[in-house]
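Novice: Turn this into a model:
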Amino acid sequence: MAVKNIGIIMNGVTGRMGTNQHLVRSIVAIREQGGVELANGDVIMPDPILVGRNKDKLQLLAEKHNISRWSTDLDECLADPHNVIYFDSQTTVRRADAIRKAIEAGKHIYCEKPTATSLEESIELAKLAYGAGVKNGVVQDKLFLPGLLKLKRLIDSGFFGKILSVQMEFGYWVFEGDWQAGQRPSWNYRKEDGGGIIVDMFAHWRYVLDNLFGNVESVSCLGKTHIPKRVDENGNTYMCTADDAAYATFELEGGIVAQVNSSWTVRVNREDLLTIQVDGTHGSAVAGLRECKIQHRINTPKPVWNPDIENPFAFTEQWQTVPDNQVFDNGFKIQWELFLKHIAAGEPFPWDLLEGAKGTQLAELGLKSWEERRWIEVPELSLEVRKNGEAVNSAR
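Specialist: Reported below is the predicted structural model:
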């Protein structure tokens, strides 16, 4: 058994998501479990170097998690041949420039989404990566949530029959920052800083819908800025220039209709912050982040509309819980392990920069639909580049 140490530049991990999900629950957890074992018995051991602009935060984070390397000099890290992967979880407006530099340095790319602030730039990054011959991947974490894995299990088993519709409800109340601090950073509410729930969440909904139910073919979207003013982390009041809620309908291949509400201005009266209801000819399911409940057609009640009597049905009690049947690990960690195997052993990893560009595409078209108040078709994205004289088409 050989241990393969892989240097990973982790840029932007002092933020909430970068620290908790990518560093602590993924890379640190992988190191503590003894690495990632390959099929031949070799072990991949990630060797991170934390990169950012605040040296005090970096040093504290590194010391807390027993990481020996940190730096405020990205160029120096990119020049080090020990570092073979560049990971980016910075704010979106900073991401593309750093990824370009990493591609030029010959590093494999793994990054958060959105991959860039525009579809044009997202496609450019994908072309640059494939042209340079570097492997690349984009975080698509919700595919690995226990609730969605159970939903995928149901789909693969044929439980639903013909899937007719999908209804997704996502969100919670983010405090305005005056009498209680907000749970999200203030830049999320400024369009000029890359904020907005459409830009943020449509990147997720694209890969969830594409991978579970079928490719998104068209979109109708209405965005809203329900809260016009908020208070930032320093106690300063600012005007919100980005949307904080989006009400969208997507048509998927096969005629499936998906209705998706996303909001940071909603109080939760459901079982989870994200619920996905799928209705089919043979059965229905409602999945949250971890749980999934089903109702088959043979167990479906037969209500009759009658507002003049008390409701005789306990509808929520008429669903069965899908069992775990497996141990579910952290979704970010699972995808990190898959990407490390992709780098070290060439194992498949379909969630590349082109897939990330599809999320940016859907966000742009959602914003356009809102602006023009009409349905917008979603054209298929393809990517052809030249490598060793041969055309490579990475469209899915």
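Novice: going forward, measure contacts and count neighbours with C-alpha atoms only.
Specialist: OK.
Novice: what are the ranges of the strands in the stretch 101-250 of the chain?
Specialist: 108-111, 136-138, 163-171, 216-224, 229-231, 237-239, 245-252 (DSSP state E, counting those that start in this stretch).
Novice: one more to put side by side:
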Amino acid sequence: MTHTTVRIAMNGVTGRMGHRQHLVRSLLALREQGGIGLGDGTVIMPEPVLVGRSAPRLRALAERYGLREWSTDLDAVLADDSIDVYFDAQITAAREEAVKKAIAAGKHLYVEKPTATGLSGALELARAARDAGVKHGVVQDKLFLPGLRKLRRLAEGGFFGRILSVRGEFGYWVFEGDWQPAQRPSWNYRAEDGGGIAADMFPHWEYVLHELFGPVRSVQAHFTTHIPRRWDESGTPYEVTADDAAYAVFELAGGIVAQINSSWAVRVHREELLEFQVDGTEGSAVAGLRGCRVQHRSATPRPVWDPDIPADGRFREQWQEVPDNDEFGNAFKAQWELFLRHVVRDEPWHWDLAAGARGVQLAGLGLKSSAEGRRLDVPELTL
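Specialist: Down below sits the predicted model:
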């Protein structure tokens, strides 16, 4: 058995996402399972090196998980020739400068989305990584969720026939922070720090729509701030400067129409926090984070509109659950495994910084559409 160690500088792991999903549930979980076996006796073993601004928080994480190395000096870590990969889960406003440093140091890159605060910055990073010859990836975790993997299986198997429309509902009530602590960090609500639901969620919707149904050709969106005043982590009130809800219509290649509502000021009345309904000529499906239900053309009931007569039966009970037929692990962990195989063995990979730039582009066009009150075309990006 041959062990190939991949040393990964992880910047931003003191934050919720970097800590829980990327460190604990991905890289530490891969270590606990004995690494990533390549089938020929070779095992990839990730080795995290924690990076951040707070020495006490980094030290506490390292001690908690038995990790040997941590540092508040990013430049020194990037100058270390033993570091193979740079990972970034910082706040968006801090990402571009750090990723540029990692490219200059010749490190492979794996970064959270959005990759930059604007399209020009996102394209600059993608071009710099390409020209430097480093391998690069952007987190697109929704594609690896069990529910969406089932949805992809249905689409690739021709279940839908001709797809007509996609409707997405995402969101939940994020407490304001005064009488109950907020579930999201306060920087998410400050535009000057790269916050806002456009920057956060539109990159997700871009890659989900692009990969499952087709490229986005146009967008018409309305963004708003429903809750204008919130309280930060110290209990201090602040004025919200970023959008907290988005209502958008996307036209996809082939004429598919997608409608997606995103809100941090909505209460959940559905099976999961995120659901997509796909309707086609041959069948329909509703997929969430984990589950997926279908109704085929041959099993579609014949509803008749009559508000004076109670509905005969519950409509949700007329759908069939899609079986797992596979073992679905953590979505972040699944993509990390593919990226590390790409780094070590150059296995196929297309979730790169160019794909990340498309998400940044869509967020920017959505905001522009909302500000100007009109539909905008989405031009194809070229590096």
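Novice: quick one: TM-score?
Specialist: Overlay of the two chains. TM-score (TM-score structural alignment, normalised by the length of structure 2): 0.99; 383 aligned residues with a CA RMSD of 0.7 Å.
Novice: I'd like the strands of the stretch 101-250 of structure 1 laid out as JSON lines, including mean neighbour count.
Specialist: Converted to JSON lines, the strands of the stretch 101-250 of structure 1 look like this (neighbours: other CA atoms under 10 Å):
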{"stretch": "strand 108-111", "mean neighbour count": "25"}
{"stretch": "strand 136-138", "mean neighbour count": "25"}
{"stretch": "strand 163-171", "mean neighbour count": "19"}
{"stretch": "strand 216-224", "mean neighbour count": "22"}
{"stretch": "strand 229-231", "mean neighbour count": "18"}
{"stretch": "strand 237-239", "mean neighbour count": "13"}
{"stretch": "strand 245-252", "mean neighbour count": "22"}
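Novice: Out of these, flag the one nearest G331 of structure 1.
Specialist: Nearest to G331 of structure 1 among the strands of the stretch 101-250 of structure 1 is strand 136-138 (13.2 Å), distances taken as CA to CA.
Novice: Turn the strands of the stretch 101-250 of structure 1 into CSV, including distance to E192 of structure 1.
Specialist: Shown next, in CSV, are these (distance: least, CA to CA, whole Å):
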stretch, distance to E192 of structure 1
strand 108-111, 21
strand 136-138, 23
strand 163-171, 22
strand 216-224, 16
strand 229-231, 15
strand 237-239, 12
strand 245-252, 17
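Novice: Stretch 353-368 of structure 1 vs structure 2, mean deviation?
Specialist: Following the fit onto structure 2, the mean deviation recorded for stretch 353-368 of structure 1 is 0.2 Å by mean CA distance after the TM-score superposition for structure 1.
Novice: contacting residues around the nearest residue to T2 of structure 2 once chain neighbours are set aside?
Specialist: In this structure, T2 of structure 2 finds its nearest non-sequential neighbour in T42, 4.7 Å apart by CA to CA, 6 or more residues apart in numbering. Counting by CA atoms under 8 Å, 6 or more residues apart in numbering, T42 of structure 2 touches 1-4.
Novice: what's the answer for M17 of structure 2, then?
Specialist: A89.
Novice: could you redo the last one with a cut-off of 6 Å?
Specialist: Going by CA atoms under 6 Å, 6 or more residues apart in numbering, M17 of structure 2 touches no other residue.
Novice: So it, which state does it fall into?
Specialist: Counting by DSSP: H, G, I helix; E, B strand; the rest coil, the backbone at M17 of structure 2 sits in helix.
Novice: quick one: it from R167 of structure 2, how far?
Specialist: Noted for M17 of structure 2: a distance of 26 Å to R167 of structure 2, by CA to CA, to the nearest Å.
Novice: just L148 of structure 2 next, same as before
Specialist: Relative to R167 of structure 2, L148 of structure 2 is positioned 14 Å away (CA to CA).
Novice: neighbours around the spatially closest residue to G161 of structure 1 that is not a sequence neighbour, how many?
Specialist: The spatial neighbour of G161 of structure 1 that comes closest, neighbours along the chain excluded (CA to CA, 6+ apart), is H282 at 4.9 Å. H282 of structure 1 has 16 neighbouring residues, counting by other CA atoms under 10 Å.
Novice: Give me the distance between H282 of structure 1 and I298 of structure 1.
Specialist: Here the criterion is CA to CA. By it, H282 of structure 1 lies 8 Å from I298 of structure 1.
Novice: Same question for R267 of structure 1.
Specialist: The gap separating R267 of structure 1 from I298 of structure 1 is 34 Å, by CA to CA.
Novice: isn't I163 of structure 1 right next to G283, touching?
Specialist: No - between I163 of structure 1 and G283 there is no contact under CA atoms under 6 Å: 8.8 Å.
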